[in-house]
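J.: Give me a 3D structure for the following:
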Amino acid sequence: MGVVSVLLSVCFAVVIASIFIPATFHASGRLVGKYLRGASRTRRELLIARTAKEQKEYEERVNTEREVRRKDSDEWEEVEGALVGSAANGEQAADQDWSGIIGFFHPFCNAGGGGERVLWEAIRATQLRRPEAICVVYTGDHDVDKSAILKRVEERFNIHLHAPSIHFLYLTKRDYVLSSTWPRFTLLGQSIGSIFLALDAFQLLVPDIFIDTMGYAFATWLSTILFPDVPTGAYVHYPTISTDMLDSLSSGGQGIHAGAGVGLRGLLKRAYWHIFASLYSRVGSTIDVVMTNSSWTQAHIKSLWGPFRKRQNTTTNQDTEDISVVFPPVAVADLERAIHIDEQSEATRRRDIVYIAQFRPEKNHEMILRAFASFARPEIKASKDGGGVIIGRRPVPRLILIGNMRASDEMRVYTLRVLARELGVDEYVKFVPDAKWEAMVEYMAQSSVGVNGMWSEHFGIGVVEYQAAGLICVVHDSGGPKMDIVVDVEGEPTGYHASSVEEYAAAFDKALSLPAEEALKMRLRARRSARRFSTQVFGEKWVRRMEELIRLRRQRVGVRGL
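T.: Predicted coordinates:
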């Protein structure tokens, strides 16, 4: 608790100073920033030299620079066309040579989840649009080097990055943002930890543009204090705190904090959350460019950050929505190429249900297991009563649970295995931890239903993958899956919503009982809907917001190309 107490005390002093003596506080921050910039100058020079060396070696391997650029140019041609005239006064050619350093703050970059897909596609889009820029990822994954990280990106997401212009700087204080470090006041503690983790990053290197892609608003706030000339951006997957979370404290609420606001202790927790929400709103208002991953996240961020941002007038471009929705990139095109949806493929699909999600508490695997057991037990009994013969040509479905698994998740998976055995469905539940992309595609191609069980899922990349693969979706009746993804197309449904064990079980039965013709029509509608979330659409929107940050950088330093 010693470290925790010290950090809490330091944070309290910082907050008090920023509120009551802002001029002195900001002046002190600039002095610290100047020191950090000087201390990291040597590393900056070495990084630039290393990039040039690796680029030269790369070009030698492919013979000429023309061959190096040709593939990327062809790949990005449609996006480039969409960006013509996006620069101020229609200027475009003069902007091609920006060679600054863009820092991506993503301490868990090797986790392999949906948030990481956003990071890698963002870097890929940046590399294609700004080939002279250097992308630096601040990460705490000390156990893997650059080549191993990039190899996993290719295997997990089928994303190929240009290695010479991407580098990784390793943080030493990642434990400060773990919930286990803060058994009390977890939200505030992790936010405080992110401040110290960002300071750790700036000691390594001060970038020209700083972008948080994990949701650490307090880290970007520190950047604005230390380096006023460094534009900041944030891609928000979900708000650290939201009105839904506050509502969940009430009796009958949903989520992992359901009912925690009851009694005296609950009142104190509610007051603490409201105070934290106020702090979160203030630090969020300092970020220059804000992107959210869904309409649900946008609504919450607008309600929290919006009023303060209007006061500070932080909008970077009057023609651009201040807090915009940039849907996460999904490998829709890859899935369309890999999986056919027609009468022939319909005949080859099994009656399996697949759930692609990291093995975390909020993903609610337990509820999905119970719902599957409720639905499948009658079919299992019928099959066994028939001596193993499939009754009515309806094979007993399987529940396939696919997800990346951290060391801390191993006990959770073990508990789920035990629960499956207790529910009598362990023979029909398959766990596939740390599956590669090819394996996931194969499972989606062979299955019929894709399920999502998280309450207030901020978006749901896995759900879009289901749709692109032609799976009939059964998702929680909340958040992004409800508002943005599993919506009607041409007045017809693309899946089902549920919020309880009984509703999920009923939805499984509906989805797996559809006549073949109706099932095929729903799969095709879902695929058409998924095209709204392609990597190309993401790339176009990401680059537009990145251009704003580059323009801001040039305005603040007063020279071009820095």
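J.: When you work out contacts or count neighbours from here on, use the C-alpha atoms and nothing else.
T.: Will do.
J.: tell me the SS of G103?
T.: Recorded secondary structure, G103: strand (DSSP: H, G, I helix; E, B strand; the rest coil).
J.: Please verify my assumption that it contacts V136.
T.: Yes: G103 lies in contact with V136 (C-alpha atoms under 8 Å); the separation is 4.8 Å.
J.: more neighbours, those two?
T.: Applying other C-alpha atoms under 10 Å to G103 and V136 shows that G103 carries more neighbours, namely 25 against 21.
J.: give me every residue that touches that one.
T.: 135-138, 207-211 (C-alpha atoms under 8 Å, 6 or more residues apart in numbering).
J.: rerun at 7 Å
T.: Counting by C-alpha atoms under 7 Å, 6 or more residues apart in numbering, G103 touches 135-137, 207, 209-211.
J.: ditto for A371
T.: A371 is in contact with 501-502, 504-505, counting by C-alpha under 7 Å, 6+ apart.
J.: and if we set it to 10 Å?
T.: 365, 500-508 (C-alpha atoms under 10 Å, 6 or more residues apart in numbering).
J.: and this one, so I can compare the two:
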Amino acid sequence: MEENRQLWRFSTHTAMLEVAAKECYGVHFELFSADAKFVVYTGDKDVSGLEILDGAYRRFNIRLPAQVEFVFLENRHLVEASLYPYFTLLGQSLGSVVLGCEALLKCIPDIYIDSMGYAFTLPIFKFLGNCHVGSYVHYPTISTDMLSVVRSRNPRFNNATFISKNPFLSNIKVVYYYIFAFLYGLVGSCSKVVMVNSTWTKNHILALWGCNDRISIVYPPCDVQAFVDIDLETEPRENTFISVGQFRPEKDHSLQIRAFCKFLKKIPEGPEHYYLILIGGCRNLEDEERVSHLKKLCEDLNIADNVEFKINIPFQELKRHLAEATIGLHTMWNEHFGIGRVLQDSLMFHVLTRLPWDNLLAPSLMLRSP
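T.: Purely as a prediction, here's the structure:
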């Protein structure tokens, strides 16, 4: 990097800019001076930069204090999970290498920070682009828990039933996961600065990347200040369960619906007094199809009148639902303390969750007590 160069370029990959912006904007303005130049790589070609920024404000109540430029990429389809029905992790990682090369050819930054989990792009920018590289990790691409699931042959969203029931295929997948975990640790070690969003993520990244001397926890930069003026004691509450999270398979929304169905069958006053609201974002057609399947599940369980879906809603509407609901619901296995969980903790009287124990024990995570 040239010593007299005045403009720094901050770069990140994103497949859903408004969500990634929420996670990373709380980080980068603390790191650089006001004259820094910020560049964001994005594959969202059907929107303009202004529309992305307006979307971030509408959905997260964040208005950026500095100008951000956008570099639009053509090959984002190479990192879509639907393109790789088998060996998905490897396929997406190799696809991210191609996407990273395209990004580097279009804009060579001084500092590159990946906030989307494309760790395999780090050596591309470090060695080919001669950039300083860093990472903000929401959730590790692979974890020791994922290895444990395959070894124990438990069927999960990332471990198909036909594999978990077959010892030979399970052993092959274990070997594949170990090789991938080694490669993931190798590329992750290129990161000069590592930021993670929770204690749980930190422990897994330490086990895989070996970066104890350069890792920091940066908790999700949620706008909880917007909730401070709400009086939790006097605000009227409805008999509503609320779930906040993107409609991805690991969020396990179907478990929430089935659990809510069982709850309705056990209450004496009747199901018409209780509701479940599922709030989340859809990144692509695959997520939209997942929502359609969830709606069909509600119909099959005869609880469609008690379940509402709120897709990509504005921040003010999200705030209203959180203030009115009584119980927060979160069913992701090994939840990494993301934005959805923080928002629920800020306003919910009761939260039912599968949050890891080490995250629950961190006293600094207590944003406010109702």
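J.: who wins for most neighbours among the contacts of G103 of structure 1?
T.: I211 (27 neighbours).
J.: Tell me the residue in structure 2 aligned with it.
T.: In structure 2, the residue paired with I211 of structure 1 is I113, using TM-score structural alignment.
J.: In three-state terms, label the closest residue to its match other than its chain neighbours for me.
T.: Leaving aside its chain neighbours, I113 of structure 2 sits nearest to G134 (4.6 Å; criterion: C-alpha to C-alpha, 6 or more residues apart in numbering). Of the three states, G134 of structure 2 takes strand under three-state DSSP.
J.: returning to that earlier point: only the buried subset of the contacts of A371 of structure 1, as a PyMOL command please.
T.: The following PyMOL line selects those of the contacts of A371 of structure 1 that are buried, judged by 16 or more other C-alpha atoms under 10 Å:
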select buried, resi 365+500+501+502+503+504+505+506+507+508
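J.: ok, back up a step: tell me which of the contacts of G103 of structure 1 fall in strands.
T.: When the contacts of G103 of structure 1 are checked against strands (DSSP state E), the matches are 135-137, 209-211.
J.: quick one: which two of those are the most distant?
T.: Largest separation among these by C-alpha to C-alpha: V137 and I209, giving 12.0 Å.
J.: show me the contacts for S148 of structure 2.
T.: 154, 174.
J.: again but with T51 of structure 1, I slipped
T.: Counted by C-alpha under 10 Å, 6+ apart, T51 of structure 1 has contacts 45, 57, 132-134, 163-167.
J.: Which single one of those is nearest to R117 of structure 1?
T.: I166 (15.6 Å).
J.: if we can go back for a sec, so the match of I211 of structure 1 sits against V193, correct?
T.: Yes: if you go by C-alpha atoms under 10 Å, I113 of structure 2 and V193 touch, sitting 8.8 Å apart.
J.: and for those two, which residues touch both?
T.: With C-alpha under 10 Å, 6+ apart, I113 of structure 2 and V193 have common neighbours 132-136.
J.: Can you add neighbour count and give these back as JSON lines?
T.: Converted to JSON lines, these look like this (neighbours: other C-alpha atoms under 10 Å):
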{"residue": "H132", "neighbour count": "19"}
{"residue": "V133", "neighbour count": "26"}
{"residue": "G134", "neighbour count": "25"}
{"residue": "S135", "neighbour count": "25"}
{"residue": "Y136", "neighbour count": "25"}
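J.: Nearest residue to the aligned partner of T12 of structure 2 in structure 1 in space, ignoring adjacent ones along the chain?
T.: With TM-score structural alignment as the criterion, T12 of structure 2 lines up with F105 in structure 1. Excluding the flanking residues, the one nearest F105 of structure 1 by C-alpha to C-alpha, 6+ apart is D212, at 4.7 Å.
J.: Wait, that neighbour touches P231, no?
T.: No: D212 of structure 1 lies out of contact with P231 (C-alpha under 10 Å); the separation is 11.4 Å.
J.: intersection of neighbour lists for those two?
T.: Common neighbours of D212 of structure 1 and P231, using C-alpha under 10 Å, 6+ apart, are 220, 287.
J.: if we can go back for a sec, show me what contacts the match of I211 of structure 1?
T.: Residues near I113 of structure 2 by C-alpha under 10 Å, 6+ apart: 9-13, 24, 28, 40, 119, 121-122, 125, 131-136, 191-195.
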